[in-house]
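Asker: Show me the folded form of this:
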Amino acid sequence: MKTFLRVPDEDALSALTLGAMRDAESGRYFVPPGLEIAQFKPWLPSPSQSLELEKPAQKGCSLSQMLTRVERALDTAFPRSEWVRFEISGLRPGTHAYFDAVERGADGREVSKARAIIWGSLRAKLDKKFFDATGARLENGLKVLMLAKVQFSVQHGLSLIVSDIDPDYTLGDMQAKLKRIREELEAAGIADRNRSLPAPVDFTHVAVIAPNAAAGLEDFQVEAQRLERAGLCRFRYFHAVFQGEKARDSLKQAFIDVHTYHTQQPIDALIVIRGGGATTDLQWLNEGILAKMVCRFHVPVFTGIGHERDSTILDECAHRRFGTPSKVIAHVRDLIAARANRALEDWTQICEGISLKLQAAEAAASRNRADILLRARHRLEKAEIAAVGEFGQVRTRATAHVGVTEERTAALHGMVLSRGAGRLDMAHQALGQQYGVIRERAAGAVSTVEVQAKARLETVVLASRRSIDGIDGHLHEHWLGIVAGAGKAVTQSVSLADAHMNDVTHYMRRTLREAEALAQDTFKSILAMGVEPTLRRGFALAKADGKPVSSRAAALEHDSIELTFHDGTVEVSTKGKAHHD
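Answerer: Down below sits the predicted model:
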């Protein structure tokens, strides 16, 4: 008969060491024959327990019996610790590290899971080892390689007892993941798309994706608020989770929100910043979907993740990478300042150019004004001289014509009078001769022929008178014809003079209009020029008997002429010694 023992799990090894054996059917420990029962006293059952243990076995086996056999099988299959690859999930705080070791398929679903434990005596050591190598603490989502011993407990089931960790595997897994993402981007032909976008020439509206209330965001906002208060740039913030299992979906939604916002209110750039953290925290950003969204974004993306040496796939795809959020906002500030300085320099150059052109235009206008004024004065002087000359010529021609007409009229009148007087003399001579003949013939018969003589004399006298009257009428008619011809000539001369005067006036008016058109409104003063301004330019006005003298011949007709200057008059004698050219 077997002596069964009640051995707790924690004493199983001690009982086995003393020689206890396990019953294959019941899974209970018993004392083999030939061994001293006394040494197993701590596990000997009480009388009542002995009766219970000695009850006949029921059909089948108990759960503990089955699990005991599982435990023995696992001990045989995994006699020592082995390196196992898995992902940490469900890590809970405490002295001991309790978590789930998870394996996921390509679609991210769980393929297998087991409970894992790092006892408190090893946890600090393994945490330090991992942190020294990676700069991060053990946390959910990390893929690790750990040395673990399979342990099975009838009460608690299967557990992996971790005794060591290989940090290099975690880092290598990150690099392998980055390589796969890079290859996908290259295959899609979008790896350089955002980097190829033109760099912003200025910042007026910027979107920012950052963790809520992060330290790096606060540093960024200090400088950003200064730019906003100055009215130089607007910032629109979108918050997202940057680490942990929710980071991928949170950042994806943030990118979607920014894109929607950009379609409504266009932005100049998108800034993605994070306020520092462990190097392994960056792995949450190394997601293919996030990299593709950065590559395909319509405006340049700037990153300030918070690490100088380490980078993420987002840094590689972004238009430009900055080490920290402060450096990103410094770039924005410097570009705005540089743009403002260039604008100020351009404005200064424009003002200087305008000033130079204005000066050149003023100088050209001044030269044109002087030239126009000079030409206008010359034309006006020529017009005045031409007008005076034309008027003098017209007057001279008219005077000469009138003189000629008067001379011809006087000559004709003299000729008529001379011819009339001659005929009258001839008539008197004829009368005298007739009278002498009659007197001689009628000397003897005066009385008889006195009547005849008187009648004849009366006839002769009457005929002479009629002849004289005819001559006087003819002379009067001829005189009237001469006077009419002279009047007509005078009228024609006056009309010709008026026509010449009208031509001169029209020419002068046309000349003045041309001068006025050339000078425009600036030179209206030219139209106000008269004798006084002309005299002030060095000219003099010659007069005789109150009438202008326009020629040398006209001046010599007078004993003296009066010269009028702008400051007074001088009387000059024309009879003195003079050199006439």
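
Asker: going forward, measure contacts between C-alpha atoms and count neighbours the same way
Answerer: OK.

Asker: Which strands and helices lie in contact with the helix of greatest length in the chain?
Answerer: Ranked by residue count, the top helix of the chain under DSSP state H comes out as helix 325-441. Judged by 3 or more CA pairs under 8 Å, 6 or more residues apart in numbering; DSSP states H and E, the packing partners of helix 325-441 are helix 215-229, strand 301-304, helix 446-519.

Asker: which one of these is the most hemmed in?
Answerer: Comparing these by mean neighbour count (mean count of other CA atoms under 10 Å), strand 301-304 ranks first with a mean of 26.

Asker: residues in contact with that strand?
Answerer: 194, 269-274, 294, 314-315, 318-328 (CA atoms under 8 Å, 6 or more residues apart in numbering).

Asker: tell me the centre residue of this protein?
Answerer: The centroid of the chain falls nearest to residue 343 when counting by CA atoms, centre = their mean (10.7 Å).

Asker: who touches that residue in this structure?
Answerer: Per CA under 8 Å, 6+ apart, neighbours of residue 343: none.

Asker: if I look at it, how far off is residue 227?
Answerer: 17 Å (CA to CA, to the nearest Å).

Asker: Ok, residue 517 next?
Answerer: For residue 517, the distance to residue 227 - CA to CA - is 57 Å.

Asker: Excluding chain neighbours, give the residue nearest to residue 252 in space.
Answerer: Once flanking residues are discounted, residue 252 sits nearest to residue 290: 6.3 Å by CA to CA, 6 or more residues apart in numbering.

Asker: The structure of the following sequence is requested for comparison with the preceding one:
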Amino acid sequence: MDLFDFAFDDEKKEPSENRINPADVTIKGDSFKDERPLSVSELSGIVKAMVEGVGKVIVQGEISNLSKPASGHIYFKIKDNKSIVNAVIWKSAARGLKIMPEEGMEVILTGKLSVFSARSEYQINVSKLEPAGMGSLMQLFEKRKAQFEKEGLFSAEYKQPINRVPETIAIVTSQTGDVFYDIMHRIEQRFPCNVLLYPSKVQGETANLEVVRAIKDLNILAETKKIDTIIVARGGGSIEDLWTFNQEDVVRAVFASKVPVISAIGHEPDYTLVDYVADLRAPTPTGAAELATYELDNLKYTVNNYQRNITQTVLQYINNLEYR
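Answerer: Purely as a prediction, here's the structure:
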């Protein structure tokens, strides 16, 4: 995008003859001393040229009024305790973000200023966005965790039991990584059953939407096809990498699931909000396979022991009757 491209959708709709090209605006030393008054459009053009001439800006602040319309663009305001500025992330730039903006998140963003002359408004066209340090994400994590705890989403009374003698286990994860195959292989070793993959992004733009859709679709499928457990899994990573599983819509989808959910996000030290709301948390994806199934050989051994004990008890009872 050229520095002076019109960044506001409304201005793009203006007839070309009404648009002001900042390149055509000249600011002379005596321009404000001339008796001839500037037109409003001329003044707007001067302001536009000056503001957009600033070049790259790097700004830290808190995200508010976040909006994600179907267009794929992301609109929000960046604020501190004194001021507030409009900002936009165009769809093309949003695809490259490592972490998606969220309401209340403290961020550092990089971009260029653009002016909508018709309303004398300016905004930041954001090309890069990152959390304002690990403390910023952890603060948001703790704030959200406290809210969910207050609502009772983590309460033990809502935890569903896991059927460890399953017919079908559904796995929500990326289809390109090793996680799915690690889980499937471990299930095959322990308790062979049907394994269903629902592929989903687990990081970046739209990942939260895909995970939510997967959980909802599997719940619908479970109304006609038996699904015993859903495993939501991904490999390890930084807090930014795992942030999808701290997003509110994902947490609420797991809570609302009528099919029991095992979370397997990252490795042992990694904890996300999905881990708290899930019916059971596994320390690793492979561990999820073990929590979702019994080991068949051990199960057979246990059943055989029960059978022997029952047989011995019945025989003992019969013998006691005979000696009365």
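
Asker: Put one on top of the other, what's the TM-score?
Answerer: TM-score for the superposed chains, counting by TM-score structural alignment, normalised by the length of structure 2: 0.62, backed by 269 aligned residues with a CA RMSD of 4.7 Å.

Asker: still on that earlier bit, measure the aligned residue in structure 2 for the residue nearest to residue 252 of structure 1 to residue 46 of structure 2 for me?
Answerer: Alignment note: residue 290 of structure 1 maps to residue 250 in structure 2; criterion TM-score structural alignment. Between residue 250 of structure 2 and residue 46 of structure 2 the computed distance is 47 Å (CA to CA).

Asker: next one: residue 260 of structure 2
Answerer: Residue 260 of structure 2 is 61 Å from residue 46 of structure 2, by CA to CA.

Asker: What of residue 220 of structure 2?
Answerer: 58 Å.

Asker: More neighbours: which of those two?
Answerer: residue 46 (20 against 14; other CA atoms under 10 Å).

Asker: secondary structure element for the more buried one?
Answerer: helix 40-52 (DSSP states H and E).

Asker: Show me what counts as buried in that helix.
Answerer: 42, 44, 45, 46, 47, 48, 49, 52 (16 or more other CA atoms under 10 Å).

Asker: Buried residues, the first helix or strand past that helix going along the chain. List them.
Answerer: The helix or strand immediately downstream of helix 40-52 of structure 2 is strand 56-67, counting by DSSP H and E. Using 16+ other CA under 10 Å as the test for burial, strand 56-67 of structure 2 gives 56, 60, 61, 62, 63, 64, 66.

Asker: Same check on stretch 380-392 of structure 1?
Answerer: 380, 383, 386, 387, 388, 390, 391, 392.

Asker: same thing with stretch 278-298 of structure 2?
Answerer: Applying 16+ other CA under 10 Å to stretch 278-298 of structure 2 flags 278-295 as buried.

Asker: Mean deviation, the helix holding residue 46 of structure 2 versus structure 1?
Answerer: Compared with structure 1 after fitting, helix 40-52 of structure 2 has a mean deviation of 6.7 Å; criterion: mean CA distance after the TM-score superposition for structure 1.

Asker: Show me what that helix is packed against.
Answerer: Short answer (3+ CA pairs under 8 Å, 6+ apart): helix 40-52 of structure 2 packs on strand 106-116.

Asker: again, 10 Å this time
Answerer: On a contact count with 3 or more CA pairs under 10 Å, 6 or more residues apart in numbering; DSSP states H and E, helix 40-52 of structure 2 meets strand 106-116, strand 121-131.

Asker: so which of those gets nearest residue 245 of structure 2?
Answerer: strand 121-131 (16.2 Å; CA to CA).

Asker: Run through who's touching the following helix or strand past that closest one.
Answerer: Per DSSP H and E, the first helix or strand lying C-terminal to strand 121-131 of structure 2 is helix 134-151. Residues outside helix 134-151 of structure 2 that contact it (CA atoms under 10 Å, 6 or more residues apart in numbering) are 62, 102-107, 131, 152-155, 238-240, 243, 246-248, 251-252, 272-273, 276-277.

Asker: Report the angle between the longest helix of structure 1 and helix 215-229.
Answerer: 20 degrees (axes from the mean of the first three to the mean of the last three CA atoms, to 10 degrees).

Asker: Okay, angle between helix 325-441 of structure 1 and helix 446-519 too, please.
Answerer: 170 degrees.
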